[in-house]
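**Student:** What follows is a predicted protein model with its sequence.
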Amino acid sequence: MTVKPVRKAVFPVAGLGTRLLPATKTMPKEMLTIVDRPLIQYAVDEAREAGIEQLIFVTGRGKGSLVDYFDMSFELEATMEKAGKSLDALQSSRTDYGEIVAVRQQRPLGLGHAVWCARHVVGDEPFAVLLPDDLMVPGALKQMVAAYNEVGGNIVCAAEVPRDKTASYGIVTPGARDGNRTEVKGLVEKPKPELAPSTLAVIGRYILQPEVMGVLDAQEPGAGGEIQLTDAMARLIGRQPFHAVTVDAVRYDCGTKLGFVTANLALGLADAEIGADLRNYASSSMSQ
């Protein structure tokens, strides 16, 4: 079976980040740092690792710093060089990230609407969607692309969640299982626990066929009155191959205070520069 390669990735980054106020009042939540780099860079690095060539940021008002971050900062670099300071700390954000395109979501109408805003850039190609709030360690998209290359169609990243949390996720109606792949028979957006068809939840990584944009053209509101990506994906079930992939990665929901702090702690402890000192500090604090 021949499948079209996934070359493009959409990053819906127009959200207001209200769960992390007041920090996000003037700073995009995707620019909040985990250890020493912003959330958006982790997502972009994950996409590039998976072979993505074109990065599509769906931004909103006040989100210009997201795109600026991946540009060269001439004044800063010139000042540091003149002062004899190393540019090593800037190296990760100076990498060649390929082509970056920014499109604007002018109204916050939901994830499905944000993805639809990228339709003209996506064109007739399959594409990935990455939600930077969901920090995956190691990156999940490369594992998903490997599964996609075997079965084609649509792929969602999935994980088991407690049944009392199903109302916070899109939930899969599961079919046949093959290793880490589960056939998707249906998708339900944010079902009540007693109505959920399973506890297999869709988390913030997707590989989708361009036909989903045609479904999103209808602009039909779903749960919460928003245009839901889950509802549009569900329309493709039965028309195209559809699988959920459980990846070998740890997910941190950095759109919440607990997830954000936990990610900083976990990645800080794993950091070669500060990990040992942080571990010693944590141990001494717990013993007091």
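**Tutor:** Arrived safely, thanks for sending.
**Student:** For the rest of this, base every contact and every neighbour count on C-alpha atoms.
**Tutor:** Will do.
**Student:** Can you report how many residues lie near Cys10?
**Tutor:** Heads up, residue 10 is Val, not Cys. If you count neighbours by other Cα atoms under 10 Å, Val10 ends up with 28.
**Student:** Does it touch Ala118 like I think?
**Tutor:** Yes. Val10 lies in contact with Ala118 (Cα atoms under 8 Å); the separation is 7.2 Å.
**Student:** Quick check: neighbours shared by those two?
**Tutor:** 56, 58 (Cα atoms under 8 Å, 6 or more residues apart in numbering).
**Student:** Leaving out sequence neighbours, find the closest residue to Gly139.
**Tutor:** Closest residue in space to Gly139, ignoring its immediate chain neighbours: Glu46 at 5.2 Å, by Cα to Cα, 6 or more residues apart in numbering.
**Student:** OK, contacts around that neighbour?
**Tutor:** Contacts of Glu46 (Cα under 8 Å, 6+ apart): 139-142.
**Student:** okay if I get those as TSV plus distance to Val161?
**Tutor:** Formatted as TSV, the contacts of Glu46 follow (distance: Cα to Cα, whole Å):
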residue	distance to Val161
Gly139	19
Ala140	17
Leu141	20
Lys142	22
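**Student:** Quick one: buried ones out of those?
**Tutor:** Buried members of these, counted by 16 or more other Cα atoms under 10 Å: 139-142.
**Student:** now, which of those residues sits nearest Arg279?
**Tutor:** Gly139 (24.2 Å; Cα to Cα).
**Student:** Run through the helices of the stretch 51-200 of the chain in chain order.
**Tutor:** 64-69, 74-82, 111-116, 119-122, 141-151 (DSSP state H, counting those that start in this stretch).
**Student:** Next one for the comparison:
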Amino acid sequence: MRKKVTKAIFPVAGLGTRFLPATKSVPKEIMTLVDRPLVQYAIDEARAAGIKEFIFVTSRGKGALEDYFDHAPQLEQELRKKGKDDLLNTLKSTNMDSGEIAYIRQHRALGLGHAVWCARRLIHNEPFAVMLPDDVIAAEKPCLQQMVEAYEETGGNMVAAMEVPAHKTSSYGVLDVEEDMGSMVKVKGMVEKPKADEAPSNLAVIGRYILSPDVFRHLNQIKSGAGGEIQLTDAIAREIEDGEGVYGYRFRGQRFDCGSKSGFLQATVAFGLSRDDLRDDLEGYLTEVMSTRKAAE
């Protein structure tokens, strides 16, 4: 019987330099998208997929991230006293029970593959998910839940994938497709950040993975790859060489790259417009802005 995916690794050790000066004192992962930190969207998605253990790979200066998931007795007491039950329930959804969450330090910035490798002793011999909070996905059924359901049929290794314009392939890991089955593709190779004219396809890997523990064995052996970093893509590619199944899953939903300023702003607008309590005001403002801009042209 195939083991269930109940553990997820969240690599959050990055410095968030693209958002300086904000990230000088605030970890990028707790910057707010509407009224929830980026990391909360990832946690909610993981919980919907059946994840029970949450492993954060952090670095120096991420104390605020750890505090965010802790209980806040004084604040809870004040909300309870004032009868603000809705806010109290919202606050409780951010709490993590003891033993549910773990923090591992990545002492050197050696890339995503190295960050995942740092959590190896907490995974043991189980399949696990990797979630990059920078990638926020708006979907009717959460992306990782879609992938877990597909994984139950395939096993092996699975990456979330989406089509990107050819000129953007150099920003992604790209799949070399052996067989296209619609929502799923079987993969015969993976290339990290290829030039546009060398990319095997335009099907790019984004920040959701379900991986076999064998990946750690490959990460042990890999030296630095593209960008001088230890690439997770390279370790997954070695799984293919070993004859293990690797699949790309075309998820249903819209992905926002919240690691970039423009992506963060686009996500803010999209999530704001999806909220009943914000839609009318925001829509009216955007209409007004666009009308003024057109008139000025």
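**Tutor:** Received the coordinates, thanks. Just so you know, these numbers come straight off a predicted model, no measurement behind them.
**Student:** one step back: specify the local secondary structure of the residue nearest to Gly139 of the first structure.
**Tutor:** Classification of Glu46 of the first structure using DSSP: H, G, I helix; E, B strand; the rest coil returns helix.
**Student:** any idea how far it lies from Leu87 of the first structure?
**Tutor:** Glu46 of the first structure sits 23 Å away from Leu87 of the first structure when distances are taken as Cα to Cα, to the nearest Å.
**Student:** same check, this time on Ala128 of the first structure
**Tutor:** In terms of Cα to Cα, Ala128 of the first structure sits 32 Å off from Leu87 of the first structure.
**Student:** Who has more neighbours out of those two?
**Tutor:** Ala128 (26 against 14).
**Student:** What does the residue nearest to Gly139 of the first structure correspond to in the second structure?
**Tutor:** Taking TM-score structural alignment, the alignment pairs Glu46 of the first structure with Glu45 from the second structure.
**Student:** For Ser262 of the second structure, what is the corresponding residue in the first structure?
**Tutor:** Ser262 of the second structure maps onto Leu258 in the first structure, by TM-score structural alignment.
**Student:** quick check, its match in a helix?
**Tutor:** Yes. Looking at Leu258 of the first structure with three-state DSSP, it is inside a helix.
**Student:** isn't Asn264 of the first structure right next to Val35, touching?
**Tutor:** Yes. Using Cα under 8 Å, Asn264 of the first structure is in contact with Val35, at 5.6 Å.
**Student:** and for these two, which residues touch both?
**Tutor:** By Cα under 8 Å, 6+ apart, no residue touches both Asn264 of the first structure and Val35.
**Student:** give the contact list for the residue of the first structure most remote from its centre.
**Tutor:** Most distant from the centre of the first structure: Gln288, at 38.8 Å, with distances by Cα atoms, centre = their mean. Shown in contact with Gln288 of the first structure (Cα under 8 Å, 6+ apart): no residues.
**Student:** Any buried residues in whatever helix or strand Gly284 of the second structure lives in, and which?
**Tutor:** Taking DSSP states H and E as the criterion, Gly284 of the second structure maps to helix 279-296. Of all the residues in helix 279-296 of the second structure, those buried under the rule 16+ other Cα under 10 Å are Arg279.
**Student:** same deal with stretch 49-67 of the first structure?
**Tutor:** Buried, per 16+ other Cα under 10 Å, within stretch 49-67 of the first structure: 50-60, 63, 66.
**Student:** Keep only those of these that are in strands.
**Tutor:** 54-59 (DSSP state E).
**Student:** Could you provide those residues in a markdown table, with additional columns for distance to Tyr281 of the first structure?
**Tutor:** A markdown table is the format used below for those (distance: Cα to Cα, whole Å):
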| residue | distance to Tyr281 of the first structure |
| --- | --- |
| Gln54 | 42 |
| Leu55 | 39 |
| Ile56 | 40 |
| Phe57 | 38 |
| Val58 | 40 |
| Thr59 | 39 |
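**Student:** residue contacts, the residue nearest in space to the middle of the second structure?
**Tutor:** Among the residues of the second structure, Leu132 comes closest to the average C-alpha position under Cα atoms, centre = their mean, at 2.5 Å. Each residue near Leu132 of the second structure by Cα under 8 Å, 6+ apart is listed here: 10-12, 42, 207-208.
**Student:** which of the residues you listed count as buried?
**Tutor:** The buried subset of the contacts of Leu132 of the second structure - by 16+ other Cα under 10 Å - is 10-12, 42, 207-208.
**Student:** Pick the most deeply packed of the helices of the stretch 51-200 of the first structure.
**Tutor:** Ranked by mean neighbour count, these are led by helix 111-116 with a mean of 24 (mean count of other Cα atoms under 10 Å).
**Student:** what does that one contact?
**Tutor:** 10, 12, 14, 58, 105, 108, 129, 213, 216-217, 219, 226-230, 232.
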